[in-house]
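Peer 1: need a structure here:
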Amino acid sequence: MGELLHVRTTATKEVVDLTDRVQTIVRQAKMKEGLCCLFVSHTTAGLTTGEIGEGTEEDFLQIVEQIIPRIRFRHAHDPSHAWSHMAASLLGPSLAIPVSSGKLALGTWQSVMLVELDGPRERTIHCMLYPERQL
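Peer 2: Alright, predicted model coming up:
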C-alpha cells in the first residue's frame, strides 16, 4: 500500500510535523501491526524524528547549521544551495517506523519531522505500509 504526502513549505529552513498525517494513513489502512516506511524524494530536504514544540524545531535547525560548515562548495549547478544538499544527505531521506496496535510506535515526545533546507517548496513524501504478514 502506498500513499503520497504533498507538503508546501513556507520558509527557507523549517521543520514540518508529519506525525498526524502519517498516523491518519496508518489508521485509514486499518493496519494493526507492521512497518511504515517514508521517503522524501528531494535532495534538499530530509526526514527524521524528534521533539516538536517550545522552540525545539529552531534549536534543531541551528544545530544542523553548525554541524555543516559553510565552505567554498564546488557544486557546479548552484553553489548557493550546495549546503542544503549536504545537510539533507546527512539527515537522510527516509524513515522506517514500526506500527503497533494500529499506531506509529513513537516515543512520548517523538514526532515525524520533514526538515526543509531550501524552501519554500512543494515536497513529496512517499509512504509505504507493510503489514506484519508481509514482512
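
Peer 1: rest of the way, CA atoms for contacts and neighbours
Peer 2: OK.

Peer 1: what about the strands in this protein?
Peer 2: Using DSSP state E, the strands of the chain run over residues 2-8, 14-17, 34-40, 45-50, 94-100, 103-104, 111-116, 122-131.

Peer 1: would you format those strands as CSV with distance to residue 58 and mean neighbour count included?
Peer 2: Listed next are the strands of the chain as CSV, based on distance: least, CA to CA, whole Å; neighbours: other CA atoms under 10 Å:
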stretch, distance to residue 58, mean neighbour count
strand 2-8, 19, 13
strand 14-17, 8, 20
strand 34-40, 21, 22
strand 45-50, 12, 22
strand 94-100, 21, 18
strand 103-104, 24, 21
strand 111-116, 11, 24
strand 122-131, 20, 18
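
Peer 1: and those: which comes nearest residue 84?
Peer 2: Residue 84 sits nearest to strand 45-50 of all the strands of the chain, at 7.6 Å, using CA to CA.

Peer 1: mind giving me the packing neighbours of the closest one?
Peer 2: strand 34-40, helix 82-91, strand 94-100, strand 111-116 (3 or more CA pairs under 8 Å, 6 or more residues apart in numbering; DSSP states H and E).

Peer 1: let's see this one next, to set against the first:
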Amino acid sequence: MHLPRSVFSVRQLELFVWLLKINGVEDVTSVKTMKDLDSRLQKLYGIQTYKYKGAFGHTYYVNSLADIISQEMSNPRIREKLLFYPEDRATKNVSEARQFARWLDEIPDDKLGPMARIHGEDYYIFEPCMLRSGLI
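Peer 2: Predicted coordinates:
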C-alpha cells in the first residue's frame, strides 16, 4: 500500500493495519514495508529536495526544477496541455505567454522549439529545404 502525499503518522498506519487484520483481510503488509517501499519509490521517481543555507544563516529547501519538469513531461494528462511554440496572434486578445511578441520576436530561434506551424503546415528551423525556384 503506497500512499503518496500521506499525512498519516506511523501510529495511524499501524491502526489501519490492525483494523484490516481484525476484519479478516489477508496478506496485509506491515507499516515498515510500506515505509521502505515509499522510500524506494521516492528515490526512483520522487522529486529531490536540496537544503541550502541563506546569507543570514537561515536554512531553506528547494525542490529540483529538473525533477518537477521531468514528472510533468512524463505525465500524459499534463504533457498534452503543455505548449512550447510561440503563436502569432493578429489580435490584441492574448491570454497566454506564448502569444506575446517577446516569445515570437525577441527569443533567438535556436532557443525556441525546432518547428514553426504556419497555416497548418509544419516547418523545421535550420533544416534544408528546396524553394520553388529549385534552390536549396
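
Peer 1: kindly provide the TM-score of these chains.
Peer 2: Superposed pair, TM-score by TM-score structural alignment, normalised by the length of the first structure: 0.22. Supporting alignment: 50 aligned residues with a CA RMSD of 4.6 Å.

Peer 1: follow-up on the earlier one: ok, which of the strands of the first structure comes nearest residue 62 of the first structure?
Peer 2: Closest among the strands of the first structure, using CA to CA: strand 14-17, at 10.5 Å.

Peer 1: closest one to residue 15 of the first structure among the helices and strands packed on strand 45-50 of the first structure?
Peer 2: Among these, strand 111-116 comes nearest to residue 15 of the first structure, with 4.7 Å by CA to CA.

Peer 1: and the nearest residue to residue 78 of the second structure once chain neighbours are set aside, helix, strand or coil?
Peer 2: Leaving aside its sequence neighbours, residue 78 of the second structure sits nearest to residue 72 (CA to CA, 6 or more residues apart in numbering; 6.1 Å). Residue 72 of the second structure falls in the helix class when you classify it by DSSP: H, G, I helix; E, B strand; the rest coil.

Peer 1: what's the local residue count around residue 72 of the second structure?
Peer 2: 14 (other CA atoms under 10 Å).

Peer 1: quick one: it and residue 79 touch, right?
Peer 2: Yes: contact between residue 72 of the second structure and residue 79 holds when scored by CA atoms under 8 Å: they sit 6.5 Å apart.

Peer 1: circling back: can you list the helices and strands packed on strand 45-50 of the first structure in TSV and add distance to residue 3 of the first structure?
Peer 2: Putting these into TSV (distance: least, CA to CA, whole Å) gives the following:
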stretch	distance to residue 3 of the first structure
strand 34-40	10
helix 82-91	22
strand 94-100	15
strand 111-116	16
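
Peer 1: among these, which is nearest residue 59 of the first structure?
Peer 2: Comparing those by CA to CA, strand 111-116 comes nearest, at 12.5 Å.

Peer 1: could you list every helix and strand in contact with that closest one?
Peer 2: Looks like strand 111-116 of the first structure contacts strand 14-17, helix 19-28, strand 45-50 (3+ CA pairs under 8 Å, 6+ apart).

Peer 1: please go through the second structure and pick out the longest helix.
Peer 2: Ordering each helix of the second structure by length in residues (DSSP state H) puts helix 31-45 first.

Peer 1: can you list the buried residues in that one?
Peer 2: Buried residues in helix 31-45 of the second structure, counted by 16 or more other CA atoms under 10 Å: 31, 38.
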